[in-house]
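Student: Quick one: sequence and predicted model below, then my questions.
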Amino acid sequence: MAGIALAPNQRVLITAGASGIGRAIADLLIENGARVHVCDISESFLADFRRAHPGHGTSICDVSDEAQVDQLFADVRDGLGGLDALINNAGIAGPTGGVDEIAPADWRRTIDICLVGQFLCTRLAVPMLKAAGEGAIVNMSSSAGRFGYAYRTPYSAAKWGVIGFTQSLAKELGPSNIRVNAILPGIITGPRMEGVIRDRAAQVGVPYETMEKEYLNRISLRRMTGPEDVAGMVLFLLSPLGRNISGQSLGVDGNVESL
């Protein structure tokens, strides 16, 4: 992306960084000179990342598992020697269903990955960012962190939680010159969103095409967002151009009007 430059050899950890939005972020940051470490739960995705980016670090990690997160940060310390930025990208769509239909285990799993995982990673990243003298944290929320989302209550609850986590961290870490922002992607192109639309269509009893059109009609620009659009916002926030942006919830969504 022309016109935006990172500090040389900026050290960045991206959770769930081997596919989807995370992979788009990793690709763009590496293209712009960052030293990147990614984690993922899929060894096949990590193997593909290593083929594309030899020399950058990878770890298997479920961010909801404290022991695995501890090992992830040991890998980061060994590979990068420190940290300048954390991208809390890991998350799952969670179940689709009425609140009386959702299993408690599915609720907890969604909260654990989408929200608790950000806490587990941030608590270990902050001492490394402080040691670097400055830093940036980007937490992935969602348009569902701005609007209520019927039949997706655990996901929406987690993503609203990310906003509170972000704004609290921005206040807490600002005096240490650490910037904290949330990105709120909207309807992102790819198989995960296709699955969400398919499940919602089944829930309310309409064809996939009808539900897809309904989703697009809720976006002012009437189009989905690509992972590369989210990656561009991350690049901006990590660059010197974002040096005074903190505590913000930044929609990258074509202006989602409702969910």
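Tutor: Yep, that arrived.
Student: Please make it C-alpha for all contacts and neighbour counts, starting now.
Tutor: Will do.
Student: helix or strand right after the helix or strand containing residue 24?
Tutor: Assigned by DSSP states H and E, residue 24 falls within helix 20-31. For helix 20-31, the succeeding helix or strand toward the C-terminus, using DSSP H and E, is strand 35-40.
Student: here comes the other one, which I'd like you to weigh against the first:
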Amino acid sequence: MKLFERMRPRAGLRVLVTAGAAGIGAVIAEAFLEAGARVLVCDLDAEALGQFAARHPEAATTLADVADPAAVERLFAEVAARLGGLDVLVNNAGISGPTGPIDQLPVEEIRRTLDVDLLGQFLVVRLAAPLLRAGGEGAIVNLSSVAGRLGYGLRTPYAAAKWGVIGLTASLAKELGPEGIRVNAILPGVVRGARIERVIRDRAAAAGLSYEEMEAQYLKLVSLRRMVEPEDVAAMALFLCSPAGASISGQALSVCGNVETL
């Protein structure tokens, strides 16, 4: 196989992308579809899921809340029925969580952030692992964040969960590696899109600044002084699941333009 060809995932991969109906997840799902994969997308947002299905009728879609064990059980019944197995898991589901001083954060919002961003990855991997083993090899890509290596004041539930994803990834790589399953984490930085706009707006309000002032503060912390595009994150996911990524496992790979601090 020529080196350039090794950069492309093999056609026919069976891929699950959680929270794949919009944002980074949708771009990742679309990238795998373009590469010839069979893709199942789950999401909690029925409207976004319907829009994704309309754009990509070749993809399978289903509603699921990854923080709900029963919903994850139903999701994997769909994986078995519609994909017949699994080669790649993209653990993308996550929420921004609350913004504010630790002593002012509602307990229910802290718990929901940890449940979706960390527990959800555990619940999904728990049922994905047997399917990946059955295929003889496989790849897991967990979405963390640059907040998972730097910490993030006023966003402590989110940062704590994303640090947890790094620990989960390193541990799974050791546990599943002898069975040929590679496990890596991608740490996006300031990714252009509706989600970062909400985050900047909430943080600006907490700091008493305008949106424009807070956005400028964010970009000043990035060495490249620009946002990451969702396609940049999708490209990394494709690479990790391609033959070129066959020897990469247990890594936390930032796609962030070099965020220096948060």
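Tutor: Yes, it's here. Here the structure is a predicted model, which is why all the values come from computation and not from measurement.
Student: quick one on the thing from earlier: pull the distance from the helix holding residue 24 of the first structure to the chain's centre.
Tutor: 11 Å (CA atoms, centre = their mean, to the nearest Å).
Student: so how much does it differ from the second structure once superposed?
Tutor: Here helix 20-31 of the first structure, set against the second structure after superposition, deviates by a mean of 0.4 Å using mean CA distance after the TM-score superposition for the first structure.
Student: Can you list the buried residues in that helix?
Tutor: 20-30 (16 or more other CA atoms under 10 Å).
Student: Which of the residues you listed sits closest to residue 252 of the first structure?
Tutor: Ranked by distance to residue 252 of the first structure (CA to CA), the buried residues of helix 20-31 of the first structure are led by residue 21 at 12.0 Å.
Student: What's the separation between the closest one and residue 210 of the first structure?
Tutor: 26 Å (CA to CA, to the nearest Å).
Student: What count of nearby residues applies to residue 183 of the first structure?
Tutor: 25 (other CA atoms under 10 Å).
Student: for the alignment partner in the second structure of residue 149 of the first structure, helix, strand, or coil?
Tutor: Aligning on TM-score structural alignment places residue 149 of the first structure opposite residue 152 in the second structure. What DSSP: H, G, I helix; E, B strand; the rest coil gives for residue 152 of the second structure is coil.
Student: Kindly report the same for residue 237 of the first structure.
Tutor: Assignment for residue 237 of the first structure (three-state DSSP): helix.
Student: just residue 184 of the first structure next, same as before
Tutor: Residue 184 of the first structure is classified as strand under three-state DSSP.
Student: Leaving aside the residues adjacent along the chain, what's closest to the counterpart of residue 93 of the first structure in the second structure?
Tutor: By TM-score structural alignment, residue 93 of the first structure lines up with residue 96 in the second structure. In space, and not counting its chain neighbours, residue 96 of the second structure is closest to residue 158: 6.3 Å by CA to CA, 6 or more residues apart in numbering.
Student: ok, the one you found - how many residues close by?
Tutor: If we define neighbours as other CA under 10 Å, then residue 158 of the second structure has 29 of them.
Student: you'd agree it is up against residue 114?
Tutor: Yes - counting by CA atoms under 8 Å, residue 158 of the second structure touches residue 114, with 7.3 Å between them.
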